[in-house]
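> The sequence isn't on hand, but the structure is:
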């Protein structure tokens, strides 16, 4: 398949997708605050419903916080979470509607949907937070770093430990850094175009 149909050059396509992998080991090279800020400043423009931004990020840097997090990770995720230079907890703010810009044309509809119905807010936060999490992972790759996103954890435990206010819910935990030795598992196969796409 030719890459000529894409505006993004082949090297960038490889960096973000084809050669990018989920890292399971990391080098000890630190991930700086400047890198994470640059990642966020790029990915905050990714589209969501109503342009909502429900994703919240907790950067786990201290040994104390790392220990508290690892207690709630599945056994297979504990060692890599301990060894990653930086770990990000991606969560959603279920009260995200309070941050919606009131001057936007679609604000009245958003207000009707979100200001009175908590279940609607939660489902909307989860869907759009997951979109933002995907953008965040691509942004990590754009910074020349490897991301190790995980959902193998005790969500109730992490929510209690880090989001005791009850207004936030964890989506994913992402290890971030330069890949270490033997960082990659064999790549799993991907479905072919004709297995996924239909035209009506």
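Now that the structure is in, tell me what you want to look at. Computed from a predicted structure; not experimentally measured.

> From here on, just use CA atoms for contacts and neighbour counts.
Noted.

> Residue 103: how many residues sit nearby?
Residues near residue 103, counting by other CA atoms under 10 Å, number 8.

> what comes up buried for stretch 99-108?
Buried residues in stretch 99-108, defined by neighbour count with 16 or more other CA atoms under 10 Å: residue 100.

> Check the offset of the helix or strand that contains residue 111 from the chain's centre.
Element membership for residue 111 (DSSP states H and E) is helix 107-114. Relative to the centre of its chain, helix 107-114 is centred 26 Å away, using CA atoms, centre = their mean, to the nearest Å.

> let's bring in a second one:
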């Protein structure tokens, strides 16, 4: 099948919004010292919490790192290449998956009893589902940060087990990533790497 229309012809949001969320958005590596307030974080979450997850589960748990003492605890657990930018970011969020999310499943969901008592009775099944769906929520959160006019710098370079012990001592949550948040600073961007074309990703059966 030959595609003759422009891809942007089929996108409901305008070009400016497309650029803000996707085309011009980048993962920031430096930030200004402009603070990111709790009201901004709440506005971001109140937007992205409506995005879909399986069984409407909401396993994402977030620790906002604000105090100098907590920041140094986190920085010490980051890999060397991530330490300086984590130390200087105005806000850092530790994003984790709550493996006991099933305790908060909505009781009005049509298959709630089966989901809670059968599907998620196995801790291994719960953890797999928690990690998948919390990762979806992390992706939605990054888009929400961009929608708020801020930049996100997600990182996976850290000792995840040590971060779990330090910031989620109850043992229920597993850290997925750490995100620096703020206004992009000087030389914030690395060169953009290429993306796979549509033809390399999609097949039709």
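Cool, got the structure. Owing to the predicted nature of the structure, the values given are computational and were not obtained by experimental measurement.

> packing partners for the helix holding residue 111 of structure 1?
Other elements packing on helix 107-114 of structure 1 under the criterion 3 or more CA pairs under 8 Å, 6 or more residues apart in numbering; DSSP states H and E are helix 118-142.

> again, only this time at 7 Å
Of the remaining helices and strands, none touches helix 107-114 of structure 1 by 3 or more CA pairs under 7 Å, 6 or more residues apart in numbering; DSSP states H and E.

> Give me the residues contacting that helix.
For helix 107-114 of structure 1, the external contacting residues (CA atoms under 7 Å, 6 or more residues apart in numbering) are 97, 120, 121.

> rerun that using 6 Å as the cut-off
Identification of contacts with helix 107-114 of structure 1 by CA atoms under 6 Å, 6 or more residues apart in numbering yields residue 121.

> helix, strand or coil for residue 41 of structure 2?
Following DSSP: H, G, I helix; E, B strand; the rest coil, we place residue 41 of structure 2 in the helix state.

> Tell me where structure 1 has strands.
In structure 1, the segments counted as strands under DSSP state E are 55-60, 86-93, 146-150, 168-177.

> Turn these into JSON lines, columns for distance to residue 18 of structure 1.
Putting the strands of structure 1 into JSON lines (distance: least, CA to CA, whole Å) gives the following:
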{"stretch": "strand 55-60", "distance to residue 18 of structure 1": "26"}
{"stretch": "strand 86-93", "distance to residue 18 of structure 1": "23"}
{"stretch": "strand 146-150", "distance to residue 18 of structure 1": "13"}
{"stretch": "strand 168-177", "distance to residue 18 of structure 1": "18"}
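
> Would you reformat those strands as CSV and include mean neighbour count?
Shown next, in CSV, are the strands of structure 1 (neighbours: other CA atoms under 10 Å):
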stretch, mean neighbour count
strand 55-60, 18
strand 86-93, 24
strand 146-150, 24
strand 168-177, 25
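
> Which one of these lies nearest to residue 48 of structure 1?
Between residue 48 of structure 1 and the strands of structure 1, the tightest spacing by CA to CA is seen for strand 55-60, at 10.8 Å.
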